[in-house]
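Peer 1: Here is a sequence together with a model predicted from it:
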Amino acid sequence: METYTALRQFADSWGLLAMALFFAGVILFTLRPGSKSHANEAAQIPLKED
């Protein structure tokens, strides 16, 4: 049962921090300058004819 307790404490502290940093990184990656043209290009892929 000690393993469960250790993993639970890790998830409550460092796991939460890692998820918060990942979330902030995804938001910053999405809102970075110049990403709008890439997003628009990716959005048009299903509509292109080969």
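Peer 2: Alright, I've got the coordinates.
Peer 1: Every contact and neighbour count from this point should use C-alpha atoms.
Peer 2: Fine.
Peer 1: The most centrally placed residue in the chain is in what secondary structure piece?
Peer 2: Geometric centre of the chain, nearest residue: Val26, 4.0 Å, by CA atoms, centre = their mean. Assigned by DSSP states H and E, Val26 belongs to helix 16-30.
Peer 1: helix or strand right after that helix?
Peer 2: Following helix 16-30 toward the C-terminus (DSSP H and E): helix 35-43.
Peer 1: Could you list the buried residues of that following helix?
Peer 2: Using 16 or more other CA atoms under 10 Å as the test for burial, helix 35-43 gives no buried residues.
Peer 1: try this one next to it:
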Amino acid sequence: MDTYSLLRQIADSWVLLAMTVFFLGVIVWAFRPGSRSTHADTAQIPFRNDDAPTSGEPK
């Protein structure tokens, strides 16, 4: 068996399985029950240094 065929066979089976397991692990990690506060805090990063809202007049 030449090198290309061997690598192709490995990529078609084990690497695909490893990538699927990694993807599912990332999804489970992102939606785990205790991560809501972390995601909420991260979502507010762009607004942390904003001043209080003005009366709607441009500066």
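Peer 2: The structure has been received and is ready for your questions. Remember, it's a predicted structure, so these values are computed and weren't measured experimentally.
Peer 1: Quick check: the residue nearest to the centre of structure 1 vs Ala20 of structure 1, distance?
Peer 2: Distance of Val26 of structure 1 to Ala20 of structure 1, computed by CA to CA, to the nearest Å: 10 Å.
Peer 1: Counting neighbours, what do you get for Ala11 of structure 2?
Peer 2: 13 (other CA atoms under 10 Å).
Peer 1: go on, Ala30 of structure 2?
Peer 2: 13.
Peer 1: Kindly report the same for Thr20 of structure 2.
Peer 2: 12.
Peer 1: How about the contacts made by it?
Peer 2: Neighbour list for Thr20 of structure 2: empty [criterion: CA atoms under 8 Å, 6 or more residues apart in numbering].
Peer 1: quick one: it from Val26 of structure 2, how far?
Peer 2: Relative to Val26 of structure 2, and taking CA to CA, Thr20 of structure 2 is found at 10 Å.
Peer 1: Same question for Ala43 of structure 2.
Peer 2: Applying CA to CA, the value for Ala43 of structure 2 to Val26 of structure 2 is 19 Å.
Peer 1: Likewise for His39 of structure 2?
Peer 2: 14 Å.
Peer 1: how far apart are stretch 17-27 of structure 2 and its match in structure 1?
Peer 2: Compared with structure 1 after the fit, stretch 17-27 of structure 2 shows a mean deviation of 0.5 Å (mean CA distance after the TM-score superposition for structure 1).
Peer 1: Sort out which residues of that stretch are buried, please.
Peer 2: Residues of stretch 17-27 of structure 2 classed as buried by neighbour count (16+ other CA under 10 Å): none.
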